[in-house]
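Novice: No sequence on hand, only this structure:
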């Protein structure tokens, strides 16, 4: 299977080499490269020679040094995340370890699912996606000035001089923040904000008004009609940048929890279908294929009945994790419901999408899921359909679902293709 976004390894420092082997094998099966060191000299040499994604230290130390002795040397070579795993660490020792550079704590023995969650959080935090900013202002001078400031900070910026064209820009650019003038010839910024707020798919996008208006009453009136903040034009560039960054980061966090399934972190059913509809609209203008796959874990009820719902949840999370690693984008995968998932493949023909899904199927079948002292394996079946002329999102989903049903009837653990 594909590796995660980073190929840098997790370095583990512990004297318990034998008990770490299963953890190392499980992390590797999920695509996380792992290196284990029993001596601090070897760990420090590895940090000197390569870039690490993170370091996990045993609170009981290594063969040739206590954890407290290793940390100062480690921190001279590595500025990234350092986790510490221990049994019943006291609060005072945790504080002491934090002062030496530990950034997070885990229980020993390490739960592989918890560790993978932490590693994925670290990956996501380290992955910077440029902010998308839409400027709506009839003044070319203002848009040029604001665009230059934001672009120099690495943001993606689109400018719009006619606010009446804003919905086209919202559909195509998908901004994470709108900077909009209050006074424009075609309509007021507050009027446009009210109109935007009537469309559920754009209701959560923050709108920040840019104006020369200094009346606090007028500013509050504009904000009451759909705005989130009010900035005075020609202010210090640092203040403008800070406002945009703070607002977009808050928007990203809120949007994540508003659109994601709680167990898997994938798109929930509602937002999965919304994403599919948007991809269908984009496909109509680009004249490229669009394929859609439905995925269902085989005999999942038996997994829950025989191994318990906690193990069932691990199997679901494992599949979600694999799909994130192997799908085109995290924004194109969703939990359709229960043990059913879906993946959108923009630009791929049906047969190419089916090949990609079959690669996912083989990788998932090879995974081992912990069940107390042992492990179990699971499989999934899938159905793939391609968007046809004048086909709606509901019809595409139905076609993929029928192909999934055919794969189930044919014996499961395979990929069916809609005819």
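Specialist: Yep, it's here. It should be emphasised that the depicted structure is a prediction, and the values quoted were computed from it without experimental measurement.
Novice: going forward, measure contacts between C-alpha atoms and count neighbours the same way
Specialist: OK.
Novice: Can you report how many residues lie near residue 77?
Specialist: Neighbourhood size, residue 77 [other Cα atoms under 10 Å]: 15.
Novice: ok, now which ones touch it?
Specialist: The contact partners of residue 77, by Cα atoms under 8 Å, 6 or more residues apart in numbering, come to 44, 47, 48.
Novice: Contacts only, for the first one.
Specialist: For residue 44, the residues meeting the contact criterion (Cα under 8 Å, 6+ apart) are 73, 74, 77.
Novice: Among these, name the ones in helices.
Specialist: 73, 74, 77 (DSSP state H).
Novice: Presented hereafter is structure B, for comparison with structure A:
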């Protein structure tokens, strides 16, 4: 049995163990409720605190293990215990109703059916060096989160107390942390502890917080501790992993691209060097007449534009840029020493989006540009990328074919275009359901993102059809790369309702050669090669 299939079985065993322990846990709750009827204030308060803690854990974990209704009801009961604690008084009539509700939890535990979600396993997991610390005092949830993350090839360490994590974080900082907010037995909340740790680290650690809390204070504390995500229990583990992977993809992605347009060439070059030192790719032009060629070739995510330039001032150039529909989405920030409020207002009213004042310190420049370029990419991704896979949409991947073909024609460099399709995908949807089909789609998208280079572009061309644009990649190199992808994907096992299945790929590759001048030609040839691969029996590559 391969490693990840074994993990999948362990996950199922965890859910079974959880279900087996539920009757005893509910019986313990019923015993604590009986203490509420005793005429002993100290005993009542102790019982209330224990009830709140146990119900809190049950509310957070039940849904994750296939008992959503049980989790919802436990949350309601937890809120009632908290209200009694806050008011410092018990209503015996309500206690009797409460006791009936606790007794009814047993029925919910028996009637709820375990959640059936496809589990993806790989024979050869893709290795990463990502070190993740999971801070969670609920062992069941911790085990599932850790196993799922390891399943995707990450190095994971679990800490059941904040104190243990604090020592290790300062000794060996991880790349990422996933933390529960409340550690009941320690009487501590994680955001405050994490915020203190962050101050002692040279580089802050990105954190995803998980909790049953949905109040503003919990979210606010999470932000102060460096949160990049917040998930409410019961956990949707797949969504959590998606958030984590999205963050990694975003931070592994290509540098931001910034175009500086300024007639002061030395200053512009200074800005370029400063931005380059912060891993921001910057290009400079000081002649507005070069704008069309530079936009077409460089595709900036942000334009820094001086207002006062001879011949064509910044406000006029901004309007020239805005006349082309292809460049409407590129944000234009004026970077100028202009102090006249009327001129600044006029420039902002004529196609500009923002204004930064010269002189500007290096750190301020990097921060201002980083924030604006990141926001530009985020908005562009929302428009350009498929919501299920995070890959480029049909129209945008076709544009990338155009861009890279034009570059290959000018430079004479290699270019390969790959078109691939999932074999018999309709049968997957018909047999196992559309959620299973979505898992398959996301699996191939994830594999493509991991195996291809930063400079490659990958898009979802249709329902189960994908296109990859591989610049500076000859056909033999493309063949070797896609053969690796084909084999790896064929080894992935998907499981739904204890039924396992595999899905294969058919691939067509077209390599740029002299005489190909239109993207449609290259796409047509790749499509023809894909059609041949399917006609010859599928699960193969044709060139």
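Specialist: Thanks, I have it. Bear in mind that the values here come from a model prediction, so they are computed numbers and not experimental data.
Novice: With distance to residue 40 of structure 1 added, can I get the contacts of residue 44 of structure 1 in a markdown table?
Specialist: A markdown table is the format used below for the contacts of residue 44 of structure 1 (distance: Cα to Cα, whole Å):
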| residue | distance to residue 40 of structure 1 |
| --- | --- |
| 73 | 9 |
| 74 | 9 |
| 77 | 13 |
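Novice: Mind checking which residue lies nearest the centre of structure 1?
Specialist: Computing the C-alpha centroid of structure 1 and ranking residues by Cα atoms, centre = their mean puts residue 330 first, at 5.6 Å.
Novice: Could you tell me how many residues sit around the aligned residue in structure 2 for residue 321 of structure 1?
Specialist: Counting by TM-score structural alignment, residue 321 of structure 1 lines up with residue 446 in structure 2. Residue 446 of structure 2 has 16 neighbours, counted by other Cα under 10 Å.
Novice: sec struct for residue 446 of structure 2, please.
Specialist: The three-state label given to residue 446 of structure 2 by DSSP: H, G, I helix; E, B strand; the rest coil is helix.
Novice: any idea where the helices of the stretch 351-500 of structure 2 begin and end?
Specialist: Under the criterion DSSP state H, counting those that start in this stretch, the stretch 351-500 of structure 2 carries helices at the ranges 362-384, 394-411, 425-432, 434-451, 475-491.
Novice: Among these, single out whichever gets nearest to residue 15 of structure 2.
Specialist: In terms of Cα to Cα, the element of the helices of the stretch 351-500 of structure 2 nearest to residue 15 of structure 2 is helix 434-451, at 19.9 Å.
Novice: Give me the mean deviation of that closest one from structure 1.
Specialist: Following superposition, helix 434-451 of structure 2 is found to deviate from structure 1 by 1.2 Å on average (mean Cα distance after the TM-score superposition for structure 1).
Novice: List of residues touching that helix?
Specialist: Here helix 434-451 of structure 2 makes contact (Cα under 8 Å, 6+ apart) with 117-118, 120, 126, 388-391, 425, 428-429, 458, 464, 481, 485, 489, 494, 496, 503.
Novice: now that helix and helix 425-432, what's the angle there?
Specialist: 130 degrees (axes from the mean of the first three to the mean of the last three Cα atoms, to 10 degrees).
Novice: how far out from the middle of the chain is helix 434-451 of structure 2?
Specialist: 14 Å (Cα atoms, centre = their mean, to the nearest Å).
Novice: just stretch 419-434 of structure 2 next, same as before
Specialist: 25 Å.
Novice: so that stretch matches what in structure 1?
Specialist: When structure 1 is aligned by TM-score structural alignment, the counterpart of stretch 419-434 of structure 2 is residues 294-309.
Novice: now, which of the contacts of residue 77 of structure 1 lie within strands?
Specialist: Of those, none are assigned to strands by DSSP state E.
Novice: quick one: which of those is nearest to residue 88 of structure 1?
Specialist: Nearest member of these to residue 88 of structure 1, counting by Cα to Cα, is residue 44, at 26.6 Å.
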